[in-house]
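**Student:** take this sequence and fold it.
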Amino acid sequence: MSEADTETVPGRGTIWVEKYRPQTLDEVAGHDDITARLQSYIEKNDLPNLLFSGQAGIGKTTSAVAIAKELYGDDWQTHFLELNASDERGIDVVRDQIKNFARHDPGAVDFQIIFLDEADSLTNDAQAALRRTMEQFSDKTRFIMSCNYSSKIIDPIQSRCAVFRFGPIPDDAVAERIHYIANEEGIETTEDGVGALVYAADGDMRKAINALQAAAVMGETVDEESVFVITSTARPEDIKEMVKDALEGDFTRARSKLDELITERGMAGGDIIDQLHRSVWEFGLDDDDAVRVLERVGEADYRITEGANERVQLEAMLASLALN
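**Tutor:** Below you'll find the model as predicted:
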């Protein structure tokens, strides 16, 4: 396929997550309260150390980079150091890269920024060294840290930061962004297709955009079926039927549906557990049944996380629901 042909095929040539990454805080979707507070820091040119926490794909890294771009303009990369702490998580990265950058004279700007992505991957020793570095160079360096779990960040660092907790991006904000990108790329979508993208993303904008791009390559129209296939996601009604069959004592039928999800759709046990957990209150179950399902889901999730066989644990969960 020639380069000219490639440019006419939706989804080819560029990664849409990067192509449509927000460049300013105003463009960050779904976190108006947080971006407004961050914008006030920028307007006053008075940025504290920041700690962003929350699940993946909700705008933590994008917000950090947008802060640097708004503070420093075209020279933002000169005054901004980005490190992924999951790649280099030991004390040496603090002693070498971070400390060397932090001691630099920021020049024409009041301070420079060090951004530590996935900071909860840093060892305790590295975090202790980081705390000292934050104190030592507080006159000319600000730190922005992002993490999935703020509880893994030691208290002395948390107390030195303004903590922002990013929640999942609201469904309407995800849908709006999908419609915008589809329009920009000339992609035809159905409402069911957009709804499926929103459901599969579960508040993760990056996942929604990647799924849209992948589905756009498959055919002319992004519809519900193509999205569920691409994302290896079960339809909510399939999960609901499996659970109801088990609760009604029909273990054989429930197990058959589970087998279809794992074998034919290629779903992982953890993904099935996640869908069950976030959908159980949408099944119309009475409180007693909902509590039973959640109890069994929690037990199966723990065992799978500890390394137990996924299929065995999921079948045991359905059998337990069918017996009671």
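**Student:** use CA for all of it now, contacts and neighbours both
**Tutor:** Will do.
**Student:** my guess is Asp250 meets Leu323, correct?
**Tutor:** No. Judged on Cα atoms under 8 Å, Asp250 makes no contact with Leu323 at a distance of 9.4 Å.
**Student:** so what's Ile154 closest to, chain neighbours aside?
**Tutor:** Gln127 (7.0 Å; Cα to Cα, 6 or more residues apart in numbering).
**Student:** one more sequence to fold, the one below, so I can look at both together:
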Amino acid sequence: MPIFQSIPELYKSRVLELNASDDRGINVVRTKIKDFAAVAVGSGHRQGGYPCPPYKIIILDEADSMTEDAQNALRRTMETYSKVTRFFFICNYISRIIEPLASRCAKFRFKPLSEEIMSSRILHICKEEELNLDSEALSTLSSISQGDLRRAITYLQGAARLFGSIISSKDLISVSGVVPQHVVQALFAACKSGDFDSANKEVNNVIAEGYPVSQMLYQLFDVVVEADISDEQKARICKRLAEADKCLVDGADEYLQLLDVASNAMRALCNMPEEFPHES
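**Tutor:** Next comes the predicted model:
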């Protein structure tokens, strides 16, 4: 890539970058991508005599948003023009890339950034933008962004627009959509008490406050993993959390799913059977 970037005319003729979440239909594959991939290139030389690779590069960002038909069409394009074109797929969920396409690629997985790296870059941005971020707010930002620097910058930008140059931990939580920890702990404590009415009240509070239930499940998972309970209890609760998360992705009702998680967690924490016996 540095080779192409050093010579602008080569970059324009040899690199095609598309955001697949926007350009994701089969027509884009059949026209724009196929036409670009089909053109042969020579082995040019950059300044200094360094050889330029005899192929082009197509970069598809958010490739997991492409339709299945488009991915199947792209597979044929890759096979046909593999000698003159290289493909880069950038995605969040490799499971959404069809197997024939994924099997033709070398996979590189990138871990979330460490808190040290995140903090260093955020402090640099705060210095350049003249923002005041104390140590607690910095730690909160690293935590809620989960190692995603782009997400951290988005939260920081939103907080700066709403609250000015002095940003607190509370400000960052309010713009991020993260559920306050005391709300998560209150629901877990209600489940642990064995009182269904109390758990139902906490579930209603979460829904009434407008907190995203998917985020609630994510944070509840962390609480369960760190809780002083048996491995069997953790397994039962985490299994139901995963099932509820899948149901939410499929469009299920948030209140019913969270209430079901709470009731299942209560049964696990109080050592009740997973299913109540039915009377014949």
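**Student:** superposed, how do the two chains score by TM?
**Tutor:** Taking TM-score structural alignment, normalised by the length of structure 2 as the basis, the two superposed chains have a TM-score of 0.80; 256 aligned residues with a Cα RMSD of 2.5 Å.
**Student:** thinking again about what came up before, and the residue nearest to Ile154 of structure 1, what pairs with it in structure 2?
**Tutor:** Superposed on structure 2 with TM-score structural alignment, Gln127 of structure 1 falls opposite Gln71.
**Student:** contacts only, for that match.
**Tutor:** Shown in contact with Gln71 of structure 2 (Cα atoms under 8 Å, 6 or more residues apart in numbering): Ile26, Ile97, Ile98, Leu101.
**Student:** correct me, but the second one touches Glu62?
**Tutor:** Same thing as Ile97 of structure 2. No. With contact defined as Cα under 8 Å, Ile97 of structure 2 does not reach Glu62; the gap is 10.4 Å.
**Student:** between Asp250 and Leu323 of structure 1, which has more neighbouring residues?
**Tutor:** Higher neighbour count among Asp250 of structure 1 and Leu323: Asp250, with 18 against 12, using other Cα atoms under 10 Å.
**Student:** what lines up with Leu259 of structure 2 in structure 1?
**Tutor:** So Leu259 of structure 2 corresponds to Glu315, using TM-score structural alignment.
**Student:** ok, Ser82 of structure 2 next?
**Tutor:** Using TM-score structural alignment, Ser82 of structure 2 pairs with Ser138 in structure 1.
**Student:** equivalent analysis for Ala242 of structure 2, please.
**Tutor:** Per TM-score structural alignment, Ala242 of structure 2 is aligned with Gly298.
**Student:** thinking again about what came up before, list only buried entries from the contacts of Gln71 of structure 2.
**Tutor:** Neighbour counting by 16 or more other Cα atoms under 10 Å classes Ile26, Ile97, Ile98 among the contacts of Gln71 of structure 2 as buried.
**Student:** okay, now the corresponding residue of structure 1 for Asn92 of structure 2: neighbour count?
**Tutor:** In structure 1, the residue matched to Asn92 of structure 2 (TM-score structural alignment) is Asn148. Using other Cα under 10 Å, Asn148 of structure 1 has 19 other residues around it.
**Student:** could you do Ala208 of structure 2 as well?
**Tutor:** 10.
**Student:** any figure for the gap between it and Cys191 of structure 2?
**Tutor:** Separation of Ala208 of structure 2 from Cys191 of structure 2 (Cα to Cα, to the nearest Å): 19 Å.
**Student:** so where is stretch 112-130 of structure 2 in structure 1?
**Tutor:** Going by TM-score structural alignment: stretch 112-130 of structure 2 matches residues 168-186.
**Student:** chain center to that stretch: distance?
**Tutor:** Centroid displacement of stretch 168-186 of structure 1 relative to its chain, using Cα atoms, centre = their mean, to the nearest Å, is 16 Å.
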